[in-house]
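**Q** prediction below, plus the sequence it came from.
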Amino acid sequence: MKVLVIGGGGREHALVWSLKKSPAVTEVLCAPGNGGIAEIARCLPVDVNSLAAMVALVEAERPELTVIGPEVPLALGLVDELERRGLRVFGPTKAAARLESSKAFAKSFMQRQGIPTAAYAVCSTLDEVREQLRRFAAPVVVKADGLAAGKGVVIANTHLEAEQAAAEMFSGALLGTHEREVVIEEFLTGDELSFFALCDGKRAVEIASAQDHKRVGEGDAGPNTGGMGAYSTDGLATPAMREWLLKNVAQKVVDGMASEGTPFRGILFCGLMMSQHGPMVLEFNTRFGDPETEAILLRMETDIVDLVNASIDGTASQLAVKMKPGASACVIAASGGYPGKYVPGKVIEGLRPNGSREDLVVFHAGTAAKDGQIVTAGGRVLAVTAVAADLRAALDKCYAEMGKISFDGMHFRRDIGHRALR
């Protein structure tokens, strides 16, 4: 089977790596890919913001399966266009992807379907923001309605800060795009949990749980990023809690989307706060997360092609996802200045050859090949990922490997997994 992966980050490198292991796969392509992916798959240039360009590429290559990694192609409707042409594709339709592409839609959907989430208000003007803020105690959360690459959430310590954040979202000053709506949300405390389920339009099946580290600085300080590291263990949630989340969150999403005429197929990422009032949904992603995917796929023993086929063919109820016991961890090496401005093109030293170890993989998130060398080409550059019998051992492997790698301005968090280790 010839498989095409759309995307070019650490998540896509992990997807390509997993697909390459499947006996059902004969060739893996990736578009646009990156410097690391190019070492194990044929990379093709494409603009992932252009629906026409992506459709043309798939029609030209005619893969037996297309796997979509990032959120933008899903929000643009790439699944719809490929299905319309009779092509096999993994991911939700544009309408189903609104669970991620519109925070306002997701909140109202959860309210309609009785899925636990924080109190909220949707505002389309600054006057509405000022009026609605009276309902919320500080701190308060301000969210951009649309896609924001993990950077559209501001935790405001005062109402004035919240108003300023909303103003910057409306004007485009914060994200570079003008938001038509912002969501004001109750601030919740507790431990965050990422719960992943495979969905086939009728049934949700648990894959695994992970915990992401969004803040750039150690001790969860500084601004939000796309994720500075993640870990996945057997003990992140009890079996009873995992069963509850599957029944009361993931399956409710599948049932609700089906009842509203937009069946959900693909990966459902449930971002949760384990609050004093119980689990509360912070957000949905309609694809594998990043960097959680790197950690999860290194643990997953089930053939990823079986996962994809079950979603497309409606046979998820027959699937039992098997994970390696123990733990996995992923630590991100980022460019100097990230999540703000950074300068690409820095030569990366000390990279291990791809495929040299099964228990330790350096996935490339933002790299390029230039003059025979691998250079930085993004904010998040590398995802050093390891699996071991326990979390401490997995992290020790990650940090030992990170110590061999260097590039100008490189920074990373040294406290990934700190909550679990406490």
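**A** Alright, I've got the coordinates.
**Q** when you work out contacts or count neighbours from here on, use the C-alpha atoms and nothing else.
**A** Will do.
**Q** where along the protein do the helices fall?
**A** Ranges of helices in the chain, per DSSP state H, are 10-21, 51-61, 71-76, 78-84, 98-101, 103-113, 126-133, 159-171, 239-245, 251-259, 292-299, 304-313, 391-402, 418-421.
**Q** please identify the most buried of those.
**A** helix 292-299 (a mean of 27; mean count of other Cα atoms under 10 Å).
**Q** tilt between it and helix 10-21?
**A** 20 degrees (axes from the mean of the first three to the mean of the last three Cα atoms, to 10 degrees).
**Q** tell me what helix 292-299 is packed against?
**A** helix 10-21, strand 204-212, strand 229-233, strand 327-334, strand 380-388 (3 or more Cα pairs under 8 Å, 6 or more residues apart in numbering; DSSP states H and E).
**Q** and it with strand 229-233, angle?
**A** 40 degrees.
**Q** how about residues contacting helix 292-299?
**A** The contact list for helix 292-299, computed with Cα atoms under 8 Å, 6 or more residues apart in numbering, reads 10-11, 14-15, 18, 208-212, 229-232, 323-325, 327-330, 359, 363, 383, 385-387.
**Q** this is the comparison structure:
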Amino acid sequence: MKILLIGNDGRTHALAWKLINSPRVPEVICAPGNGGTAPFAPSVDLDVADAAGLSRWTFEEQIDLVIPASSAPLHTGLVDEVLMLNIGVWGASRRAASLERSRCLAKEFMLRHGVPTATGRAFTDLATAERYLATLPLPVMIKTDHPSGGEEIFDDRYAALEGLRRLFAARSLDGGEGVVIEAVLQGPRVALSALTDGRTAIPLLATRLYDRVEEGDRGAQACGVGAHTSNSIFAQRLTRYLHEKFILPFVAGLEKEGLPCWGLIGVDCVITAEGPRATALRFSFREGEAQVVLPRLEDDLLPWIEASITRRLHELPPPAWTTTPSVGLGLMARGYPNFFPTGGQIRGLEDIEPGVMIFHSATTNPAATAPYMPRALRSRGGSADALSSMIGGLLGMGGSPQGWSGLRTTGGLVATVVAQGISLPGARGRALINADRVQFEGRIYRSDIGERDFG
């Protein structure tokens, strides 16, 4: 089986590792991958924004399965294009994925289908938004329609009105205008993802996410700072609750509104004093979430993906999970997410203890990178890189394969150290010890990740 995995971050690395260790030993090609995937998966440079061109490439290269690690390819219509060529693709249609791209659409969808969310509404008319803003108690949060536009919290009514006008004018990537005005939510951030075939949904693990770069949830907001899963009674109940109250209405709403999705869906929540409240809907893992969830999945991932595409999820038994909690520490360059050094050499991977994973997010390893060989060249006597399927099991474990000497940073979130343990404190302790062994210029990480369960 030939699989095209699209992405270059930690989610890509985690998915590649899980797929390459399938008993079916598939050929995994990364577009483009990173320094972590380089030793075992050939890389190909494709224009991910060109959905039609990418789908033609998959047809010409006889790809059996296309898996986007992030939602970006979904927004360009990749699933719609690939399906027309009768190639397997794991993901949401462009219309469904718009719920992640537009906060206004997502807010209205959640209100229509009873997904618990913060008190508030979406607006595409400024005058109506101004009148509504006057009715809400302070503090209030105002979000731009597109997530890249940002969000702000206001404690002053006049400042909120000025902020509303400024944020409303921030045009989304699709050219639309609009804002979401809602009450401010306080509490820990949690994500739950699920596999779906458009009718059935299979929950994964509730994951505590950390999105502030400084200890105690302070400092700049950034993705991939840290994450953990737990096996406590509370964590198990939380997973069931989020599945019943958030994921199932999400899937039912997609089916009712004719929004096809054969892949991964997810809900981001804040656990408030009144209970969990959804802040976003999505169609891919969160950065950090995949890294701590997939190592706990004991099953082969491929049958689950195939069942999602063929609408057979209801035929499979519940997924099997390890009983060991997992903690992921994001290794960041000082200054992330704003200004940070890049190009520094990464050292210490050979000192990582067996069983601890290092999932790369922003690295390059030219010495180990093997370009994908097109079928046209193979037919003229070329050969595929047979080594790729042989060393997949060594990925990220203690005893790194040769070639790590050329590994360098390319961004602010460099990698995630993931450890499991009998208890959450035990997993956290292993993660901290091994995170300290990895060195690069300006390396920082939060030491309080996993300090408490979901509090």
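**A** Sure thing, it's come through. Worth saying up front: this structure is predicted, and the values here are computed from it rather than measured.
**Q** just to revisit the earlier point, please work out which of the helices and strands packed on helix 292-299 of structure 1 is packed deepest.
**A** Greatest burial across those, using mean count of other Cα under 10 Å, falls to strand 327-334, with a mean of 31.
**Q** what does it correspond to over in structure 2?
**A** Per TM-score structural alignment, the counterpart of strand 327-334 of structure 1 in structure 2 is residues 325-332.
**Q** want to throw the helices of structure 1 into CSV with distance to K370 of structure 1?
**A** Output for the helices of structure 1, formatted as CSV (distance: least, Cα to Cα, whole Å):
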stretch, distance to K370 of structure 1
helix 10-21, 18
helix 51-61, 24
helix 71-76, 27
helix 78-84, 30
helix 98-101, 34
helix 103-113, 39
helix 126-133, 47
helix 159-171, 36
helix 239-245, 45
helix 251-259, 44
helix 292-299, 25
helix 304-313, 32
helix 391-402, 22
helix 418-421, 36
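**Q** the ones you listed: which one's closest to D200 of structure 1?
**A** Closest approach to D200 of structure 1 among these is made by helix 304-313 (4.2 Å; Cα to Cα).
**Q** in structure 2, point out the residues matching the closest one.
**A** Aligned by TM-score structural alignment, helix 304-313 of structure 1 corresponds to residues 301-310 of structure 2.
**Q** structure 1: which residue goes with L349 of structure 2?
**A** Looks like L349 of structure 2 aligns to L351 there (TM-score structural alignment).
**Q** give the contact list for its match.
**A** V362, K404, I405.
**Q** 10 Å - rerun?
**A** By Cα atoms under 10 Å, 6 or more residues apart in numbering, L351 of structure 1 lies in contact with G36, V362, I374, L382, E401, M402, K404, I405, S406.
**Q** and if you look at K107 of structure 2?
**A** With Cα under 10 Å, 6+ apart, K107 of structure 2 has these contacts: 99, 115, 117-118, 120-123, 145, 180-182, 278-281.
**Q** and if we set it to 8 Å?
**A** K107 of structure 2 neighbours (Cα under 8 Å, 6+ apart): R121, A122, V180.
**Q** how close does the closest residue in space to the last one that isn't next to it in sequence get to E177 of structure 2?
**A** Residue nearest to V180 of structure 2 in three dimensions, not counting chain neighbours: A122, with 4.3 Å by Cα to Cα, 6 or more residues apart in numbering. When Cα to Cα, to the nearest Å is applied, the distance between A122 of structure 2 and E177 of structure 2 equals 11 Å.
**Q** G421 of structure 2 now?
**A** G421 of structure 2 is 47 Å from E177 of structure 2, by Cα to Cα.
**Q** go on, T363 of structure 2?
**A** From T363 of structure 2 to E177 of structure 2 the distance is 36 Å (Cα to Cα).
**Q** which residue of these two possesses the greater neighbour count?
**A** T363 (29 against 20; other Cα atoms under 10 Å).
**Q** what lines up against the more buried one once you look at structure 1?
**A** Counting by TM-score structural alignment, T363 of structure 2 corresponds to T367 in structure 1.
**Q** and that match, what is it in contact with?
**A** N34, G35, G36, I374, V375, T376, A377, G378, V381, L382.
**Q** leaving out chain neighbours, which residue sits closest to the third one?
**A** In space, G36 of structure 1 comes closest to H364 once its chain neighbours are excluded; the distance is 5.2 Å by Cα to Cα, 6+ apart.
**Q** same thing with the fifth one?
**A** With Cα to Cα, 6+ apart as the criterion, V375 of structure 1 has its nearest non-adjacent residue at 4.4 Å, and that residue is V347.
**Q** my guess is the one you found meets A377, correct?
**A** No. Contact status for V347 of structure 1 versus A377: not in contact, 10.0 Å apart, counting by Cα atoms under 8 Å.
**Q** and the two? Which one has more around it.
**A** A377 (21 against 17).
**Q** wait, what's in contact with T225 of structure 1?
**A** So T225 of structure 1 contacts G150, K151, K214, R215, V216, Y338, P339 (Cα under 8 Å, 6+ apart).
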